[in-house]
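Visitor: Starting from these lines, generate the structure:
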Amino acid sequence: MKSRFLAGLLGLYLEGLMPYRKHREKKYETKYREAFKVFQEEIGITFSDEKLLIQAFTHSSYVNEHRKKPHEDNERLEFLGDAVLELTVSQYLFQKYPTMSEGELTKLRAAIVCEPSLVRFANELSFGSLVLLGKGEEMTGGRERPALLADVFEAFIGALYLDQGLETVWGFLKEIVYPKINEGAFSHVMDYKSQLQELIQRDGSGNIEYQILQEKGPAHNREFVSRVTLNNVALGLGSGKSKKEAEQQAAAEALKKLKEQL
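Guide: Take a look at the predicted model:
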């Protein structure tokens, strides 16, 4: 009898909490919708389907705690966004660096779409403050977790592609990602010739040419001497066991000189 009485009291207590919980959740969701509205204004893009935008920022921990509501997490959008990001960045690099080898293009793209880079892009747009998280994830610092932020950035790209198409994605990356490539943020992964080319293109200084000035030594131990010029003005000399190595060394010397002048 006593246990039934206590169970009844507990039921009444929980029933009394329901309106409060609903009010609190509604207030929470209203706050996020307002935040997403401001976010869209800041990036100059308005989603036709706002549910896609919200899904991009919805972590699986939030979905697990709100099973009665039709929430979807961002994992599928992350999968799509990863592919869209690789495609658009690949196209940009292919067009920007017509003389860069496949290996160098791959290395540069990997540096641009790696986790630390995506986290940097996400932080610049304050993505962490928009993520819908479960309480446990929130308490363990999920908003600042690098892997989570990188995933959200990819999911956002996926959502943007579905809602607006590739052209809008390209325009967004042109504002957020491509300028960093042009500023030399990823030059450290390029070889010397590519770094020199990137530096000259950034400054709009002119055309680079490489010349083999000398070949010496026997066939089995050949040595090449190369010179790199900019608008017919010598920038650097280099030597090596192959033409490519000699050109790389010439580019390295040219880079050193140019950086000393900056």
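
Visitor: From now on I want contacts and neighbour counts done on CA atoms only, so please keep to that.
Guide: Will do.

Visitor: tell me, what residue is most central in this structure?
Guide: Centre of the chain computed as the mean C-alpha position; nearest residue by CA atoms, centre = their mean is residue 118, 3.3 Å away.

Visitor: any idea which element it lies in?
Guide: Element membership for residue 118 (DSSP states H and E) is helix 115-124.

Visitor: What is the next helix or strand after that helix packed up against?
Guide: Scanning forward in sequence from helix 115-124, with DSSP H and E defining helices and strands, the next element found is helix 135-139. Judged by 3 or more CA pairs under 8 Å, 6 or more residues apart in numbering; DSSP states H and E, helix 135-139 is in contact with helix 60-65.

Visitor: Also this sequence, please, to line up against the first:
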Amino acid sequence: MTMVQARPMTTIHGCSGGAVLARAFVSHRTFLSIFPSPTPAPALFAPASMATPKRAGSFNHYGRDQQNKKHQPGHDRHAKAQKQHFVYNANPKPAVLSAKDMQTGLVALLDRFVADETTAGADKDALHHAHELRRLLCARNNTTSSKTKRELDEKRPDKSITVVIPDYVERKVRAAKDLPPLPPITEPHLHEAVFTHRSAIFDPSIPGSVLGEDLSLDYERLELLGDAYLELIASRALYNRFPHVDVPELCKWRERLVENATLSKFSEAYGFPDRLKHRAVWDKTSKQYHKVVADIVEAYIAGIVLSDPENGFATAEEWMTELWAPQLLSFREKIIENPQARHELERLVLGRGVKLLTREEKPMTYDSDNVQQFHIGIYLTGWGYQDEWLGSGEGQNKVQAGVAAAADALKRDGPVLKDAMRQKAELRAVQLREKEEKDKAEGGAKQQVASGIAETSGSMKDKGAEEVTQKKRKTDGEAASPDKNKKKYKKEKETAQQKRKASTDNDRS
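Guide: A predicted model of the protein is given here:
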């Protein structure tokens, strides 16, 4: 039996001691392959009483109180009793590892694998699965460390103050909770440009800073294109979903969809400002900062479309429509109670020399949504009145305001309107009565003329009937058959011959 000194375990053939131990937990054969020595390998596990080999400088406590120990009685005897030696075994038995040891070793090997494979050309799928396997293994509750941690929490609970999530982080998480998934930009250079401000590549305050010829390195050109796409998407959403709303109202709603306040909320919710590369200093409460934050959304839309020319626009349109859905549902068109109010009022009061005039009662104003408002009044001239006010209305244009003013006049039904309607009704009744009398008089004269014409036409009709009869008889005679005419002619001839014969006989006698 040969006595050898155990070699240090700091580094063996380029492998760290931790990696060697990890491999040892997995397989005894792997541990044996570490030692290239032809001599038999030492036993895997030394006796529990074995003293740790001396490694100079390895432990800070080594050598502490050594002088005192030399003078302590019985110290050398106790040290000699604890000395143990490695015993070589030519046929070592494979170590039987428990499930816990196998899990611990596998986690260590996964850590080593991830550290070695994390390079520029690493296999991302392999690294992902390695991370996922390690997470699942560490999530088990049957490990020694988990049990120890639970025991520690029971015996020595942590009494430190729980850290509260900052308000701004909580707001961002809450805002992004109900947002639709962010469509990806498949082209890396476009994705890089979307989140690059011009100040990151060009700063006039830095000497030698040059903008360069390539203007596509930041988001400004993408923002120009994305702004046009955004206007088109908003217009299509409103045009297709609100067919009965007037154009001024649709323009007002579109401005609310694409304004910087709306887009900046989306940008903040998705964390776009945190991803923006820049060297500028902004006041986060200023309009300039909110414009920059909103411009990132427009640039992102352009990036989606350009990275996928075939389906990019449809993807961006679906994404923005889903973001705008709460606003689109909140839009309510302004209902006009009586769109034919102007025509109805004209029918009630207009007549010869009577006019309904509209005029602005005060200059145009803007409402809370920065939409123009016209203020129109309607006035009556006629029926004994001159520029008499009937009602007032407001609208986004003069036509709408005029209709609203007429509806207001009908709703008020003031004394002026009632008097005008009464006068028109009386005049109408007189006109109807006169027309009836005139029609009656004209009807009697027409009846006399009609009777005379009837008598004349009757006599002329009788005379004409006789002439027609004669003409008919003549026509019928001419239309007789040729045989009848021949017989008549033969009879007349015979009669003439008889008369001649009789006259001849008389002469002879």
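
Visitor: how close does the helix holding residue 118 of the first structure sit to the second structure?
Guide: For helix 115-124 of the first structure, the mean distance to aligned residues of the second structure following superposition is 1.6 Å (mean CA distance after the TM-score superposition for the first structure).

Visitor: Read off where that helix ends up in the second structure.
Guide: Applying TM-score structural alignment, one finds that helix 115-124 of the first structure aligns to the residue range 260-269 of the second structure.

Visitor: Residues in contact with that stretch: which ones?
Guide: Stretch 260-269 of the second structure has contacts (CA atoms under 8 Å, 6 or more residues apart in numbering) with 172-173, 175-176, 256, 273, 290-291, 293-294, 296-297.

Visitor: So among those, which ones count as buried?
Guide: The neighbour-count test (16 or more other CA atoms under 10 Å) applied to those identifies 176, 256, 273, 290, 293-294, 296-297 as buried.

Visitor: taking the residues you listed one by one, which sit in helices?
Guide: Using DSSP state H, the members of those that fall in helices are 176, 256, 273, 290, 293-294, 296-297.

Visitor: Could you measure from the counterpart of residue 75 of the first structure in the second structure over to residue 262 of the second structure?
Guide: In the superposition onto the second structure, residue 75 of the first structure corresponds to residue 220 when matched by TM-score structural alignment. Residue 220 of the second structure sits 19 Å away from residue 262 of the second structure, going by CA to CA, to the nearest Å.

Visitor: between the two, who's got more neighbours?
Guide: Neighbours were tallied for residue 220 of the second structure and for residue 262 using other CA atoms under 10 Å; the higher tally belongs to residue 220 (21 against 16).

Visitor: List the residues that contact that one.
Guide: Contact partners of residue 220 of the second structure, counting by CA under 8 Å, 6+ apart, are 197-198, 299.

Visitor: Likewise for residue 305 of the second structure?
Guide: With contacts defined as CA under 8 Å, 6+ apart, residue 305 of the second structure is in contact with 311-313, 315-316.

Visitor: Would you mind checking which of the residues you listed is nearest to residue 252 of the second structure?
Guide: Distance from residue 252 of the second structure was checked for each of the contacts of residue 305 of the second structure by CA to CA. The minimum falls on residue 316, at 22.2 Å.
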